[in-house]
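**Q** Got a predicted structure plus its sequence, pasted below:
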Amino acid sequence: MQSVLAKLSLRRTSALGGHKYQCDTCESTCHVYNSCGDRHCNQCSGSKRYDFAERAGKLLLDEVDYYQVVFTLPSQLSRLALSNRESLADLLFRSAWKSLRKTIRSEQGYDPAAIMVLHTWNQKLVVCHS
């Protein structure tokens, strides 16, 4: 969490570099400093979240019930997940989808659809490092 806050505090400052622009007409200059690019930053990732919500919203159909289902890794796997992020995320998505699809097909009798999102914070909004 500390590195995230440190990165956010440097956003749009000379510490992260930037670009110098000069007006061709009046020759005045302007420095535009780089964004932090962190996924937790409202300025840097806010538009990505909005775009995702817009695209996902277009998939929703009127008069269809939607449900949120949460699959959670046990805390005992946190260290393994941190050192094998991509592999474990892929395994989690594939396993969750297989389980969800099998359960819905057998209990409800239809083929489900899903939008899956990896959420890496616990309910207290603390990075899980245990």
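**A** Sure thing, it's come through. Numbering: from 1, shown residues only.

**Q** Please make it C-alpha for all contacts and neighbour counts, starting now.
**A** Fine.

**Q** Give me the buried positions along the helix ranked longest in the chain.
**A** Longest helix of the chain, by residue count under DSSP state H: helix 85-108. Using 16 or more other CA atoms under 10 Å as the test for burial, helix 85-108 gives 88, 92, 96-97, 100-102.

**Q** Sort out which one of those lies nearest residue 55 for me.
**A** Nearest to residue 55, judged by CA to CA, of the buried residues of helix 85-108 is residue 97 at 20.4 Å.

**Q** mind checking how far the closest one is from residue 104?
**A** 10 Å (CA to CA, to the nearest Å).

**Q** Pasting the second one now:
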Amino acid sequence: LRQGAGPRNPLGRIVLRFPNPYSVYLHDTPSQPLFSKGPRAFSSGCVRVEQPLLLRDFLVSPSEKIRTEELLATETTHEFRLATPVPVLLGYWTVQVDGKGALLYAPDIYGRDPVLMKAMESAL
């Protein structure tokens, strides 16, 4: 089952695919109000981008930007490949340090912390 392009598509107007073993990609969303909510785990594993066209602008040449605007205006599905591939690195952290040195914890929505904790304990 595949939903066609259009204003109600949950992937929004643009999807940024990149090679990875998990079939994860970056995408727009018609649900922009979700960016003001927390926690932010609304997607099914992929990553919603708040300003996907701004990200696109960083990734493409001026002529590619014009071409993608033309493709988006058709409101149909197109595949557009970057002339120069760009590496994508996604990070997943459940703890960070604030400006005062205090630890801030976030929910481990993917359940990765127990494996990490076990690995850290066995390294001691």
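**A** The structure has been received and is ready for your questions. Since this is a predicted model, take the numbers as computed values, not measurements.

**Q** What does the TM-score come to for these two?
**A** TM-score of the superposed chains, computed with TM-score structural alignment, normalised by the length of the second structure, equals 0.22; 50 aligned residues with a CA RMSD of 5.1 Å.

**Q** picking that back up, possible to save the buried residues of helix 85-108 of the first structure as JSON lines with distance to residue 43 of the first structure?
**A** Formatted as JSON lines, those follow (distance: CA to CA, whole Å):
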{"residue": "88", "distance to residue 43 of the first structure": "29"}
{"residue": "92", "distance to residue 43 of the first structure": "29"}
{"residue": "96", "distance to residue 43 of the first structure": "32"}
{"residue": "97", "distance to residue 43 of the first structure": "32"}
{"residue": "100", "distance to residue 43 of the first structure": "35"}
{"residue": "101", "distance to residue 43 of the first structure": "36"}
{"residue": "102", "distance to residue 43 of the first structure": "40"}
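
**Q** Count the neighbours of residue 15 of the second structure for me.
**A** A total of 20 residues lie near residue 15 of the second structure under the criterion other CA atoms under 10 Å.

**Q** so what's it closest to, chain neighbours aside?
**A** Closest residue in space to residue 15 of the second structure, ignoring its immediate chain neighbours: residue 27 at 4.3 Å, by CA to CA, 6 or more residues apart in numbering.

**Q** Residue 48 is in contact with the one you found, correct?
**A** Yes: between residue 27 of the second structure and residue 48 a contact is recorded at 5.0 Å, counting by CA atoms under 8 Å.

**Q** These two: which is more packed in?
**A** residue 48 (25 against 22).

**Q** where does that one sit relative to residue 25 of the second structure, distance-wise?
**A** According to CA to CA, residue 48 of the second structure and residue 25 of the second structure sit 9 Å apart.

**Q** overlap in contacts of those two?
**A** With contacts defined as CA atoms under 8 Å, 6 or more residues apart in numbering, no residue is shared by residue 48 of the second structure and residue 25.

**Q** List the residues that contact residue 88 of the first structure.
**A** Neighbours of residue 88 of the first structure in contact, by CA under 8 Å, 6+ apart: residue 81.

**Q** count of residues packed around residue 68 of the second structure?
**A** 19.

**Q** buried set for the host helix or strand of it?
**A** In the assignment (DSSP states H and E), residue 68 of the second structure maps to helix 62-73. Buried positions in helix 62-73 of the second structure, judged by neighbour count with 16+ other CA under 10 Å: 64-65, 68, 72.
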